[in-house]
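[1] pasting the sequence and the predicted model now:
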Amino acid sequence: MSGQGHRRQVLHVLTALDFGGVESQMRLIADRGAASRWPRAFLAIGGGGAVLDALHRLGAEAGALGCAARIPSPAAAWALWRHLRRTRPAIVHLHGAEANFHGTLAARLAGVPVVIAEEIGIPRHSARARRTFAQLYRRCDRVVAISQAVKDSLILLGEATEAQVEVIHNPFQPQPFYWLPPRGAALELGFVGRLEPVKNPMAAIEAVAILRAQGMAARLRLVGDGSLRPALVQRIAELGLEDAVTLCGFDPDPFARLVGCHVYLQPSLTEGFGLAVCEAMSAGLPVIASAVGGVPEIINHGQTGWLLLKPDAAALADAITAVQAMDAADVQAIAKRAADHVVGRFSIPAYLARCDALYDRLALAAGVGR
């Protein structure tokens, strides 16, 4: 398809522009836009919020359609088609299942030269959904997976082939590096994430109960909010941990709440990539995380952190005990090595360079800019 008459622009489409990992990624892209060869714009199918406001403050072209994004939504597809016909971007980069579904249909009907779908997590699709997405992805110029684990899942489910999928790891915002505090009377543990079942914060709370029963003065800070909060409050009371576990709530600067922690916990049941893991490592926090999804692509067990093979409270407590038994200088060396690793490998300049190379290649094939 010829790219004549289309703007040399990438339009990023996602479900919402409020809070979340993908939304934060859009803010990073907008903030570092000068490092890319491609001008960017941003569009939410649903509502806006904090990230949309941040994009506007950065001077980015960004908006929200205000449509229900649940699949299928004819209204969402129609609104996207109208937007694409009016703005005529050369490339549409879709993020997440809802955007991939509605955006692929709308972009192809609108004649967008290049369409890229991005899978932002490990798919958990029914047989019918697998067939649907396999059909959609055949109409895309490329499918981006945010980790090798996500790519492997797409291929295993039959939604895409090896040749269709390209792995581009998510970028993240490095945190200020803090040297670990001296070991004192209490072991301070930290967790950042949505208080949802998939993030498994209950395991962290129950691990604290196990450690305290074993005589270790462990304390935990949970930064985030979500549907599990009432259940977590109840469980904390049942275990008598009111003085040991702090529910900090949502914080736009969560790692500032973890200054003074000795170990970071991420006992997730699944992770498409693991942005919070990268952020914790960059902050100099030793990380114990579940060996799920893309996390093993971030952590080299025993060298840049520790992988948890079974994400339950007992295994987590054992891992914490093992790290505490190590020499403090060795733990600090692992934390420093981890910070250097993630900052070097998953930086926003590296991400933008990978995306630009993909955009250039697909745009050339589509005749954009000729």
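    Here it is on my side, so go on. Numbers count the residues shown, from 1 in each chain.
[2] CA only for contacts and neighbour counts going forward, please
    Fine.
[3] what does the helix or strand hosting residue 9 rub up against?
    Taking DSSP states H and E as the criterion, residue 9 maps to strand 7-14. For strand 7-14, contacts defined as Cα atoms under 8 Å, 6 or more residues apart in numbering pick out 22, 38-45, 87-96, 98-99, 103, 368-369.
[4] mind doing that once more with 6 Å?
    38-44, 88-95, 99 (Cα atoms under 6 Å, 6 or more residues apart in numbering).
[5] in addition, the following structure is provided for comparison:
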Amino acid sequence: MRIAYVINTFEGGGAALPIPAIAGVFRRCGHDVHVAALSRRNGRAMPHLRRAGLDPVVLGADAAPIPRQLAGLDAWVRHVRPTHIWTSLTRATLLGQVVGAWRRIPVVSWQHNAFLRPANLALLRLMRERSRIWVGDSAYVTALTRGRLALPESRVMCWPIFRARTDMAPAPAWRPGEDVRIGSLGRLHASKGYDVLCRALVQLRAAPGLPPYRVTIGGEGAEHDRLRAFCQRHGLDNVHFAGYVEDTAAFLRQCHLYVQPSLYEGFCIAAHEAMNMGLPVIGSDVGEMGRSIVDGVTGWNLPPRQPGALARRLEAALRQPGLLAAMGQAARERVMHDFSTRAFSRAGCAILHRMAG
């Protein structure tokens, strides 16, 4: 097969970063893959793709109207001459479905998001027959997709988008006398709940007798200035905004505890990367994260949008920092079992087999 893989943008993080691993499965199964994005945005994922031997193609300008994006995608598909179109994220899926219908090319479509805008959900429901196979990027999103698009089980498959690495040593354990280093990775977007974390940290200051700790948030986005101003206004001088993090493994290796206060998630790759690094995770009980975190064993599940609950959990963790490493080891073992390289390849190959049938 010759697969034309199209995504919304080549922004860093999110659905673009797993593309090399996904394309690797395509290639190992004997198939050709070409990768394009409707627009570039910050393009931070492109070097990552090139290092994997891919040639990422940007189809249009960031502000291009939808008809122009559709024309650009159609021209690229005619140039690549694929046997299949594989789409990622809503806009690329809707446009890919149109081009697939025009060119009589079967379409396979990822579903990544737990939350869809009502208009996007209505369009996906309207176009659901235009994709031959729908692929959920987690068990959670797969079940959600079957329900919200009213699809039979035969049309929906699951391919967890995360592949645990066995070649990384776990993060060093906290030692007495050290600051407890708390980290988080994600876009600085309202959906990630960093305002909830900052409000929790304000409440946490009232807790007496805690060891020194600091919080580093890696990521960029529209909420940066507002979050930073909040921290300055409330004197949260132990909170640092690190900007975009290219080397997430190096970032996580400096942490003792990971926090993901998201309002909603699909898979949440960053939280699983933290578990892979041997960090316990305090995370919202949403998406696949709510399934992977075993409360009190690999981390702690909390309801989203509740800074008081998050502050209390952070306080409890900070009062016993010597227990964090053992819990992190349990988290590491869980993701290495559930999201092994073998399981990742097996799930991808099953979809490719269905596509070829």
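    Looks like it came in fine. The structure presented is a predicted model; accordingly, all values stated were derived computationally and were not measured.
[6] which among the contacts of strand 7-14 of structure 1 gets closest to residue 76 of structure 1?
    Using Cα to Cα, residue 99 comes nearest to residue 76 of structure 1 of the contacts of strand 7-14 of structure 1, at 9.4 Å.
[7] spatially nearest residue to residue 73 of structure 1 (excluding sequence neighbours)?
    In space, and not counting its chain neighbours, residue 73 of structure 1 is closest to residue 102: 7.5 Å by Cα to Cα, 6 or more residues apart in numbering.
[8] that neighbour matches what in structure 2?
    Under the alignment (TM-score structural alignment), residue 102 of structure 1 maps onto residue 95 of structure 2.
[9] same question, residue 292 of structure 1
    Under the alignment (TM-score structural alignment), residue 292 of structure 1 pairs with residue 286 in structure 2.
[10] wait, a helix at that match?
    No. According to DSSP: H, G, I helix; E, B strand; the rest coil, residue 286 of structure 2 belongs to no helix; its state is coil.
[11] just to revisit the earlier point, next, the mean deviation of whichever strand or helix holds the match of residue 102 of structure 1 compared to structure 1.
    Using DSSP H and E, residue 95 of structure 2 sits in helix 90-103. With mean Cα distance after the TM-score superposition for structure 1, helix 90-103 of structure 2 departs from structure 1 by a mean of 0.8 Å once superposed.
[12] what's the next secondary structure element after that helix?
    Assigned by DSSP H and E, the successor of helix 90-103 of structure 2 is strand 107-111.
[13] mean distance, that following strand to its aligned residues in structure 1?
    Strand 107-111 of structure 2 sits 0.9 Å off on average (mean Cα distance after the TM-score superposition for structure 1).
[14] what's that strand packed up against?
    Here strand 107-111 of structure 2 touches strand 84-88, strand 133-136, going by 3 or more Cα pairs under 6 Å, 6 or more residues apart in numbering; DSSP states H and E.
[15] switch these over to CSV; also include mean neighbour count.
    Below are these laid out as CSV (neighbours: other Cα atoms under 10 Å):
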stretch, mean neighbour count
strand 84-88, 25
strand 133-136, 25
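[16] looking at the ones you listed, which is nearest to residue 299 of structure 2?
    strand 133-136 (24.7 Å).
[17] and whichever helix or strand comes after the closest one, how far out from the chain's middle?
    Sequence-wise, the next helix or strand downstream of strand 133-136 of structure 2 (DSSP H and E) is helix 139-148. Centre-to-centre, helix 139-148 of structure 2 and its host chain are 16 Å apart (Cα atoms, centre = their mean, to the nearest Å).
[18] what of stretch 225-238 of structure 2?
    Counting by Cα atoms, centre = their mean, stretch 225-238 of structure 2 is centred 26 Å from the centre of its parent chain.
[19] now do the strands in structure 2.
    For structure 2, the strands defined by DSSP state E cover 2-9, 32-39, 57-58, 84-88, 107-111, 133-136, 156-158, 180-185, 213-218, 239-243, 257-260, 281-284, 299-302.
[20] of the ones you listed, which is nearest residue 193 of structure 2?
    Nearest of these (Cα to Cα): strand 257-260, 8.0 Å.
[21] any idea how far that closest one is from the chain center?
    15 Å.
[22] cool, stretch 324-341 of structure 1 as well?
    That offset, for stretch 324-341 of structure 1, works out to 24 Å (Cα atoms, centre = their mean).
[23] what does it rub up against?
    Counting by Cα under 6 Å, 6+ apart, 281, 282, 284, 285, 286, 303, 304 sit against stretch 324-341 of structure 1.
[24] show me what the last one aligns to in structure 2.
    What that stands for is residue 304 of structure 1. Mapped onto structure 2 by TM-score structural alignment, residue 304 of structure 1 lines up with residue 298.
[25] what does residue 250 of structure 1 align to in structure 2?
    Under the alignment (TM-score structural alignment), residue 250 of structure 1 pairs with residue 244 of structure 2.
[26] check contacts around that match.
    The neighbours of residue 244 of structure 2, taking Cα under 6 Å, 6+ apart as the test, are 218, 219, 220.
[27] look up how far residue 342 of structure 1 lies from the aligned residue in structure 1 for residue 148 of structure 2.
    Using TM-score structural alignment, the equivalent of residue 148 of structure 2 in structure 1 is residue 157. Noted for residue 157 of structure 1: a distance of 30 Å to residue 342 of structure 1, by Cα to Cα, to the nearest Å.
[28] who has more neighbours out of these two?
    Taking neighbours as other Cα atoms under 10 Å, residue 157 of structure 1 and residue 342 compare with residue 342 leading, 22 against 17.
[29] so how far is residue 270 of structure 1 from that one?
    20 Å.
[30] again, but for residue 205 of structure 1
    Look at residue 205 of structure 1 and residue 270 of structure 1: by Cα to Cα, they are 18 Å apart.
[31] alright, I will stop here.
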